[in-house]
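Peer 1: can't give you the sequence, but here's the structure:
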């Protein structure tokens, strides 16, 4: 992929359009991740914050606020809040998942230890609450506090659901709406709220973020089994090896005969995996059209996100957000 093509990607166009705002967000993040008494806090935080992520969630907050005509300073605080919440959850997730790599680099828990990762994550959550209070908007505080609770709830629900073949698509959606979509929807919703946008526009921004987050996660699930894309951003089969009951597997299990169900019990519930099991899993997904069915779901959620923006004013940022919804599912079209 050439540089010209990369520059046309919607998140890159958003970043370019909002460069001045994003610079202010980055300055604020560096200020607030400092600690006078515990130097390990900025060390651990900087390792993850400066790892080269796209900062998509804070960009969504900035875009929503500007799209709704906001001219004040507090969208920067809210964007930094969203990034701190996201970073805190990543630190905690890597401990829970016993991960050793993130964004191509060693995880903080590997470089330091689990205790440091958990406690620094707690610190960032505390910082995020300090930041979200500063605009003095109770509705904003309500949205972001609820999102933080939803993320934690979704992660705990996943602990019990991820390796249980009784998990349904409804439970899967509940997990995804918690651990992934809740922060997307909060990021967009608070942008509209701080701008004083009408209720229908705020609701539309929430719907956009929620649907975008669900589509984002389903695509990730699809690509883990090879999806329908030639190039993916992670190793095929990671979720399978980690025994995660993702949407394609849930769909295949629902149609499984006794022999197939015994296979899924062995590899997912019991974790007894052998050479060739990933290929067998892929064959079962193909046999029951599970990847295609999950693809249809992802496209539906992306269309829901795009359509939600229709009530918002015509603006280059609206176009970029619409294109972002399309881009999320581009690799599985």
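Peer 2: Noted; the coordinates are in hand. Note that this is a predicted model, so its numbers are computed, not measured.
Peer 1: going forward, measure contacts between C-alpha atoms and count neighbours the same way
Peer 2: Noted.
Peer 1: in this protein, which spans are strands?
Peer 2: 101-102, 105-106 (DSSP state E).
Peer 1: redo those as TSV? Include mean neighbour count.
Peer 2: Converted to TSV, the strands of the chain look like this (neighbours: other CA atoms under 10 Å):
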stretch	mean neighbour count
strand 101-102	13
strand 105-106	13
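Peer 1: out of those strands, which gets nearest to residue 202?
Peer 2: strand 101-102 (33.3 Å; CA to CA).
Peer 1: tell me how far the closest one is from the chain's mean position?
Peer 2: Centroid displacement of strand 101-102 relative to its chain, using CA atoms, centre = their mean, to the nearest Å, is 16 Å.
Peer 1: give me the contacts around that strand.
Peer 2: residue 107 (CA atoms under 8 Å, 6 or more residues apart in numbering).
Peer 1: pretty sure residue 181 is in contact with residue 206, am I right?
Peer 2: No - judged on CA atoms under 8 Å, residue 181 makes no contact with residue 206 at a distance of 9.9 Å.
Peer 1: pick out whichever of these two has more residues nearby.
Peer 2: residue 181 (29 against 26; other CA atoms under 10 Å).
Peer 1: so who does the more buried one touch?
Peer 2: Per CA under 8 Å, 6+ apart, neighbours of residue 181: 209, 210, 211, 212, 213, 214.
Peer 1: which secondary structure elements does the helix ranked longest in the chain sit against?
Peer 2: Longest helix of the chain, by residue count under DSSP state H: helix 199-224. Under the contact criterion of 3 or more CA pairs under 8 Å, 6 or more residues apart in numbering; DSSP states H and E, helix 199-224 touches helix 169-176, helix 182-194, helix 238-241, helix 247-254, helix 290-308, helix 316-328.
Peer 1: one more to weigh against that first structure:
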């Protein structure tokens, strides 16, 4: 997986997610209806806990990608609504589990489900949402869709475990970091987009093109998420600033700062990532070092490379509102501040 740098280019105006939102607005209403219906249970705690996260906002990028991909392929049916809901359930389940693993206290600016309902209930409701996603896939009836989404679910889990084993490992390479985010984040982006071509009965080449778009967009998206942990306040991010730092996660801003730093700076990073320097003052020093070596901007430049790859992947599809919205969404992934 290449990590070539494409410098951020100046723009007359910031790219926006609005074209994507407009393109998928009607479809997302249908998807949200499926989500609301399928998160219900005779056990009241399940919809209460699931609703705590699902109603908490978020960009809903993954189901939007399924809808946008369907529009790009000219699909006129309705199968993609349930499948987009299945994608969102997979994503929501992983978020619930991640917050337990990380001991997170904030998600999208509000208390995490594990802080409100406790870890056991949060894990079990995450499991419930996974099962709901597979029920929706089975109802669709396509073994190919089932294979794509079930494989993505396995890859996500592998990526999360790989990230856990890399935690507090200061020697984590950029290559391994890209492999981790390619699994834990980009795999679902790729699957969400590819299944649109499957339901539209497009060629294998078109399936792969949409898959490539989603995967590269997902990598760009996660790179910028990791940059923002050292570049935004918690109000913008919707989580506590410095969470990655305190959890000892080797994200690209830190990997680059460590590589570019003096021996004294490296000694600080070894102690910090090892869990021995995690105070507010230590976080401030980490941010200062990252600023000194301009690694937030360097991370966004790498994200720009993957965003361009995403845009290039769909160049063979007909020009129009769908392709334009998807291209601007890739640009937005790089320049966003939230």
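Peer 2: Structure received. The shown structure was predicted, so the numbers you read here are calculated from the model rather than taken from an experiment.
Peer 1: state the distance from the equivalent of residue 163 of the second structure over in the first structure to residue 212 of the first structure.
Peer 2: Superposed on the first structure with TM-score structural alignment, residue 163 of the second structure falls opposite residue 158. Using CA to CA, to the nearest Å, residue 158 of the first structure is found at 20 Å from residue 212 of the first structure.
Peer 1: likewise residue 96 of the first structure?
Peer 2: 25 Å.
Peer 1: out of these two, which sits in the busier spot?
Peer 2: For the pair residue 96 of the first structure and residue 212, the greater number of neighbours falls to residue 212 (28 against 13), based on other CA under 10 Å.
Peer 1: next up, the contacts around that one.
Peer 2: Residue 212 of the first structure neighbours (CA under 8 Å, 6+ apart): 181, 184, 301, 302, 305, 325, 328.
Peer 1: buried stuff in stretch 52-67 of the second structure?
Peer 2: For stretch 52-67 of the second structure, a neighbour-count test (16 or more other CA atoms under 10 Å) marks 52, 53, 54, 60, 61, 62, 63, 64, 65, 66, 67 as buried.
Peer 1: Provide the aligned range in the first structure for that stretch.
Peer 2: Against the first structure, stretch 52-67 of the second structure falls on residues 47-62 (TM-score structural alignment).
Peer 1: measure the matching stretch end to end?
Peer 2: 24 Å.
Peer 1: the most centrally placed residue in the first structure: what's its closest spatial neighbour, skipping adjacent residues?
Peer 2: The residue lying closest to the centre of the first structure (CA atoms, centre = their mean) is residue 180, at 4.3 Å. Computed as CA to CA, 6 or more residues apart in numbering, the closest residue to residue 180 of the first structure that is not its neighbour in sequence is residue 213, at 5.9 Å.
Peer 1: that neighbour: neighbour count?
Peer 2: 26.
Peer 1: then residue 24 of the second structure?
Peer 2: Neighbour tally, residue 24 of the second structure, other CA under 10 Å: 22.
Peer 1: that one corresponds to which position in the first structure?
Peer 2: Per TM-score structural alignment, residue 24 of the second structure is aligned with residue 18.
Peer 1: mind listing what that match touches?
Peer 2: Taking CA under 8 Å, 6+ apart as the definition, contacts of residue 18 of the first structure comprise 59, 62, 63.
Peer 1: those residues in helices, which ones?
Peer 2: 59, 62, 63.
Peer 1: take those and lay them out in a markdown table including distance to residue 280 of the first structure.
Peer 2: Converted to a markdown table, those look like this (distance: CA to CA, whole Å):
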| residue | distance to residue 280 of the first structure |
| --- | --- |
| 59 | 40 |
| 62 | 45 |
| 63 | 44 |
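Peer 1: in space, what's closest to the counterpart of residue 88 of the first structure in the second structure - neighbours in sequence excluded?
Peer 2: Using TM-score structural alignment, the partner of residue 88 of the first structure in the second structure is residue 93. Spatially, and ignoring its direct neighbours in sequence, residue 93 of the second structure is nearest to residue 126 (4.2 Å; CA to CA, 6+ apart).
Peer 1: to which residue of the first structure is the one you found aligned?
Peer 2: By TM-score structural alignment, residue 126 of the second structure lines up with residue 121.
Peer 1: how about residue 303 of the second structure?
Peer 2: In the first structure, residue 303 of the second structure lands on residue 298 (TM-score structural alignment).
Peer 1: can you count the residues close to the nearest residue in space to its match that is not next to it in sequence?
Peer 2: Among residues not flanking residue 298 of the first structure along the chain, residue 215 sits closest, at 4.7 Å (CA to CA, 6+ apart). Neighbour count for residue 215 of the first structure, taken as other CA under 10 Å: 30.
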